[in-house]
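Colleague: Sharing a sequence plus its predicted fold:
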Amino acid sequence: MRHSHSDHDTSKPVNWRLLAYIWPFLMENRLRVLLALLCLLLAKGAILTIPFLLKAMVDRLEDIQQLASPAALLLGLVLAYGAARFSNVFFGELRDTIFGRVTERAMRRIGLQVFRHVHSLDLDYHLNRRTGGLARDIERGTSGISFLMRFFIFNIAPTLFEITMVAGILLFSYGATFSVIVIIAVLIYGIFSIRATEWRTRFVREMNEADSNSNTRAVDSLLNFETVKYFTNEEFEARRYDASLAEWEQARRKNRLSLFTLNAGQALIIAIAQTTMIGLAAWQVKQGQIGLGDFVLINQFMIQLFMPLGFLGFVYREIKGSMANIEKMFELLAQQPKVLSPPGAPALQLRNSKVEFRNVSFSYQAQRTILHNVSFSIEPGQKLAVVGASGAGKSTLVKLLFRFYDCDSGQILVGSEDIRDVDQASLRKQIGIVPQDTVLFNDSLLENVRYGRVDASDEEVTEAIRLAHLEALVAQLPEGHHTMVGERGLKLSGGEKQRVSIARTILKAAPILVFDEATSSLDSKSEQAILQALREIAREHTSLVIAHRLSTVIDADKILVLHQGRVVEQGSHDELLSQQGHYATLWQVQQQHSNESVTP
């Protein structure tokens, strides 16, 4: 299945401003960068002396044959040649080792920054994201930044320096002809490489998109493994995955063919330039204008010059590819959360645990309003239940209270403070939740409960497990507290996961508690046990209970009836029954259902 995105617009130029983003990472490691550059200069200096040493050796060899030069001098030149070769490799390796720390630190910093940023984005983004593709984009982006830092500093700049030096040496030693050939060859090579690489970048983008799509497809299918099995859709999933892989294969093939064209063109330019230079040098030797040593020097300079130039083509291609990868990551970093704390927002100081909704209206999409002027308040220590048909907007109240979204109009106050004026994290710390679906991490039972308060001691976690009546389950588990619960808690039943959620909430010890249809997926026996546990932890807490089954909230201080996003009734259970309105109708229907289910 193909996802077409505008961000894969192939006409898009490379965003060179990305280099400005990398600059601070280089600056914080100034000393290492300078040491690496010093090693680079020493390595380049060593390589530039090699042609001169070879020329001197050839000249000495001619002199030795005429007995005009001592053999010791030749031995010295041979040793100097070996030292220059070793220095070139040694300082090159030393440079990479010193600079490696800079790139690794930058990758770590940027990886963490992206991770934090993705967590800061609002719920809307996370409901629409593609997990597998997102992971690949981040991974390719951080690797791309490392490549860009290393090669831009250590390949492009030094190669240009080397070209200038060689052209200068040839100009002063052998006249303008050799120098002009080098400059023309380099210019043609550069123009061809840039043009061909620009043309190729779209294939890199297509390949990356196909790679992300196939990865997304695989991750999505594996996360929903049970659903695939229920509907025996393994073959369907395999066909969809294969279709994604076929697009990836096609994109790879185009990429490979375009690479062949580029490499062949570059090789032809280099071959013509080298042949011209060697031909000219050979002709000049024959004419007696230069010696054999000069011929060797020119030939060696040609080899040394075009080796990094060939590599420069590869580096430019890779930089283009890296930038195409980094673009995706920067688009991600450019996304701003819709729900933001005001600059310098103070932490929520909870004077009391009162919760109040004042004329709150809200819609996910402009065309469909979910809540209309909803008003209610929960006094400290009170339990308020919200009931109503499915789609009435009950769970939306929870999302607004946690400030996953901002209401379109009206106010939500916690402890008499507007939640838009305080720091989001401090608000969420004051609210504990037992959600409808408890999602667990692929970790031990102990660590999953500890997630309620990550700095809690083992004793505190064990106490929370006891209060949530999880001890019986722990006793049955093969490794007790340390049993792994499986990805998303697949190894535990619905009731067991719900108890883990209750244990987390107990551990969090927040003054305000929210129960979002916490027993909707449980059988009657489990429900009663969990309701008892909820009553125990809700004592002396301000509680908001979203309920589907009315029998679970008859003990609430106040019950709010939501109908199509409006509060139509509120009062205690008995008051609402006596009104003979929406609540009474819902109660009768549910009582009838429960009687029918009990009747054999």
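Modeller: Structure received.
Colleague: From here on, just use CA atoms for contacts and neighbour counts.
Modeller: OK.
Colleague: what sits against the most centrally placed residue in the chain?
Modeller: Most central residue of the chain, judged by C-alpha distance to the mean C-alpha position with C-alpha atoms, centre = their mean, is residue 138 at 3.5 Å. By C-alpha atoms under 8 Å, 6 or more residues apart in numbering, the contact list for residue 138 reads 111, 114, 329.
Colleague: and these as a markdown table, adding secondary structure?
Modeller: Output for the contacts of residue 138, formatted as a markdown table (DSSP: H, G, I helix; E, B strand; the rest coil):
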| residue | secondary structure |
| --- | --- |
| 111 | helix |
| 114 | helix |
| 329 | helix |
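Colleague: between these, which has the most around it?
Modeller: In terms of neighbours by other C-alpha atoms under 10 Å, those top out with residue 329 at 23 neighbours.
Colleague: show me what contacts that one?
Modeller: If a contact means C-alpha under 8 Å, 6+ apart, then residue 329 has 114, 137-138, 141 as its contacts.
Colleague: Return the subset of these lying in helices.
Modeller: Secondary structure assignment by DSSP state H places 114, 137-138, 141 of the contacts of residue 329 in helices.
Colleague: what's the closest of those residues to residue 269?
Modeller: residue 141 (32.6 Å; C-alpha to C-alpha).
Colleague: List the contacts of the closest one.
Modeller: Residue 141 sits next to 322, 325-329 when contact means C-alpha under 8 Å, 6+ apart.
Colleague: out of these, who's nearest residue 190?
Modeller: Residue 190 has its nearest neighbour among the contacts of residue 141 in residue 322, at 18.9 Å by C-alpha to C-alpha.
Colleague: Presented hereafter is structure B, for comparison with structure A:
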Amino acid sequence: MSNETRKPRQHMGNRGRSVEKAKDFKGTMKKLIKYLAPYKFTFIFGLIAAVFSVAISVIGPKIVGNIITEVAEGFMAKVMQTGGIDFEKIFQTVMILLAVYALSMAFEYIQGFLMSGVSNKMGYQFRKEMNIKIDNLPLSYFDRNSHGDIISRFTNDVDTLVQSLNQSLSTLVSNVVKVIGFLVMMLMISWKMTLLALIVIPLSIVTVAFVVKRSQNYFKQQQDSLGVVNGHIEEMYSAHVVVKAFNGEEKSIDDFNRYNQDLYNSAWKSQFLSGLMMPLTTFIGNLGYVGVCILGGALAISGEIAVGDIQSFITYTRNFTQPINQISQSMNMLQSTAAAAERVFEFLNEPEEIKDIKETIPVRYGLQSLIKGQVTFENVNFGYTTEKTIIHNFSMYIKPGQTVAIVGPTGAGKTTIVKLLMRFYELNSGRIYIDGHDITTFSRSDLRSMVGMVLQDAWLFEGTIMDNLRFGKLDASDEDVVKAAKAAHVDHFIRTLDHGYQTELNDESSNISQGQRQLLTIARAFLADPKILILDEATSSVDTRTEVLIQKGMDELMEGRTSFVIAHRLSTIRNADAIIVMNHGDIIEVGNHDELMARNGFYTKLYNSQFEED
């Protein structure tokens, strides 16, 4: 681990900027509306269901008021001995009230069902597009962004978007209709009481607008800080053994505390401000509620309204402020939606790797490969960033079937060379040819199908050993898999396991050793039977005895194939046809082992230094 204080890899990309202000809220919502287009009919039906649900339910308080009026008038008639309470009429009115609420509930269920479907379909579409996008992003994107941040966009941001859309859309639509319906019913009862109740609304709107404006920026900061924390946790968890080995726990905890503090600062501010909206709007609404009670009593005494109308209007007044409060909460949720959507759209708008040309050169005729394996690097210049070039005017010619070793100190550009051959990155300038054809004239899939690659980091996925080996050639038979395993000298080890080739590897393949994992990845590359073989520190994670076995297998399997061998242990590449010595991105020596040793140059110093260390 580095001793310098740093953030997770996330800071190297768009996550590194400090958030000064949130992006355009309106622009983000317009993009979301475009995603609603395929579901517009479902969305419209949901709106209609919401309208019917609310339109039916708003007459409920008025019916309750009529019941109260009927009871009050009947009671007064009985006191005055001029009549009594008409229970039959009251019963009929109660049944109507029950039917109204049942019908309203049915429409509300339909609305919730439709809106939930729309939001989750949008979430499904976002994940689908992001999954397609990630396959088309250049590797430089993953160099700039941490895995935790990318995972956060797929999970946290999309989940936040789906949940907030589901809740805020349905809630917003319902409450807007409620406000309109309650307002109409209030006007029907008394315009004077309605006017008094509406006086407080502008004050509520100003308060909500102020809080929303202040909270939006903090919600974006909260999402950004969450990505940083996820990136750090993912990085520290995957490197847990390294952290332990170098006593990096204290630094890791300090870094986490700092990132967690940033998340806490933005989270509590956003939640505090959003939490203010409900009590503030409730307090303002209660002021109007008190005024309505006083005025309603005066109007009832004067005979302008019935006693039941007072109860109905009080209910409408209380319900009238509730949807306004909920609308403010929906607007707050929309801020979360916009903040999450911005990060999703940022990901979807990332520049993709250059597309393959339309008419690519075929690499096989039927099952027969058309590639011989001749490779040429011509004046290649490359840098992972535009500011720093690490490969300088690199040129090299490799004949078909030759084994070429690339050696040099760390950072010399050895691995970069083969990554450029695989077209994981685009060149700054120069050309790379295979059999005389520029690699850009091949499709990426065809180019990579002719190259077998074994990296220093042995990657295996969760599943059986057989499935992991067959990943090198999906249509390979069991016999082909076993043959490749024998060639890599891993068959004996596999058969010593309880379930042999059907042994299940866990998600980190920790139930086998690092050396065994490396052997399996080598066998997987052998199974692919490529014309060009790349071994990047392929024997770095095995013991000396295993290395000897692998070397024998590689000598056999590299026969007739153009092979690139990258190794720090120079004893493993003594038999290479050519050894290219690199330093700082430049070729400084070329020749076989004996020739280079005779020159007594840089290679000789590297070779002798290793034996002196041994």
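Modeller: It's in. Because the structure is a prediction, the values reported are computed rather than measured.
Colleague: Work out the TM-score between the chains.
Modeller: With the length set by TM-score structural alignment, normalised by the length of structure 1, the two chains reach a TM-score of 0.88; 592 aligned residues with a C-alpha RMSD of 3.2 Å.
Colleague: before we move on, back to that, looking at the contacts of residue 329 of structure 1, which is nearest residue 123 of structure 1?
Modeller: Closest approach between the contacts of residue 329 of structure 1 and residue 123 of structure 1, by C-alpha to C-alpha: residue 114, at 16.5 Å.
Colleague: which residue lines up with the closest one in structure 2?
Modeller: Matched across to structure 2, residue 114 of structure 1 falls on residue 130, judged by TM-score structural alignment.
Colleague: I'd like the distance between its match and residue 587 of structure 2.
Modeller: Residue 130 of structure 2 sits 40 Å away from residue 587 of structure 2, taking C-alpha to C-alpha, to the nearest Å as the criterion.
Colleague: Name the single longest helix found in structure 1.
Modeller: Identified as the longest helix of structure 1 according to DSSP H is helix 234-286.
Colleague: That one against structure 2, how far on average?
Modeller: Between helix 234-286 of structure 1 and the corresponding residues of structure 2, superposition yields a mean separation of 2.9 Å, by mean C-alpha distance after the TM-score superposition for structure 1.
Colleague: other SSEs contacting the helix or strand harbouring residue 598 of structure 2?
Modeller: Residue 598 of structure 2 belongs to helix 593-599 when assigned by DSSP states H and E. Using 3 or more C-alpha pairs under 8 Å, 6 or more residues apart in numbering; DSSP states H and E as the contact criterion, the elements in contact with helix 593-599 of structure 2 are helix 602-613.
Colleague: quick one: buried residues of the helix it packs on?
Modeller: Of the residues in helix 602-613 of structure 2, those scored as buried under the neighbour-count criterion (16 or more other C-alpha atoms under 10 Å) are 602-603, 606-607.
Colleague: In a markdown table, list the contacts of residue 329 of structure 1 along with distance to residue 387 of structure 1.
Modeller: Conversion of the contacts of residue 329 of structure 1 to a markdown table gives the following (distance: C-alpha to C-alpha, whole Å):
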| residue | distance to residue 387 of structure 1 |
| --- | --- |
| 114 | 40 |
| 137 | 43 |
| 138 | 42 |
| 141 | 47 |
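Colleague: what about residue 28 of structure 1, neighbour count?
Modeller: Using other C-alpha under 10 Å, the number of residues around residue 28 of structure 1 comes to 12.
Colleague: any idea how far residue 435 of structure 2 is from residue 477 of structure 2?
Modeller: Using C-alpha to C-alpha, one gets 30 Å for the distance from residue 477 of structure 2 to residue 435 of structure 2.
Colleague: Residue in structure 1 paired with residue 118 of structure 2?
Modeller: Taking TM-score structural alignment, residue 118 of structure 2 has residue 102 as its aligned residue in structure 1.
Colleague: Roughly how far does that match sit from residue 32 of structure 1?
Modeller: Distance, residue 102 of structure 1 to residue 32 of structure 1, by C-alpha to C-alpha: 7 Å.
Colleague: More neighbours: which of those two?
Modeller: Ranked by neighbour count (other C-alpha under 10 Å), residue 102 of structure 1 and residue 32 place residue 102 first, with 22 against 19.
Colleague: can you pull the contacts of that one?
Modeller: By C-alpha under 8 Å, 6+ apart, the residues touching residue 102 of structure 1 are 25-26, 29, 32-33.
Colleague: Just the buried residues from these, in PyMOL please.
Modeller: Typed into PyMOL, the next command selects the buried ones out of those (criterion: 16+ other C-alpha under 10 Å):
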select buried, resi 25+26+29+32+33
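Colleague: Now go through the contacts of residue 102 of structure 1 and say which are in helices.
Modeller: Among the contacts of residue 102 of structure 1, the ones falling in helices (DSSP H) are 25-26, 32-33.
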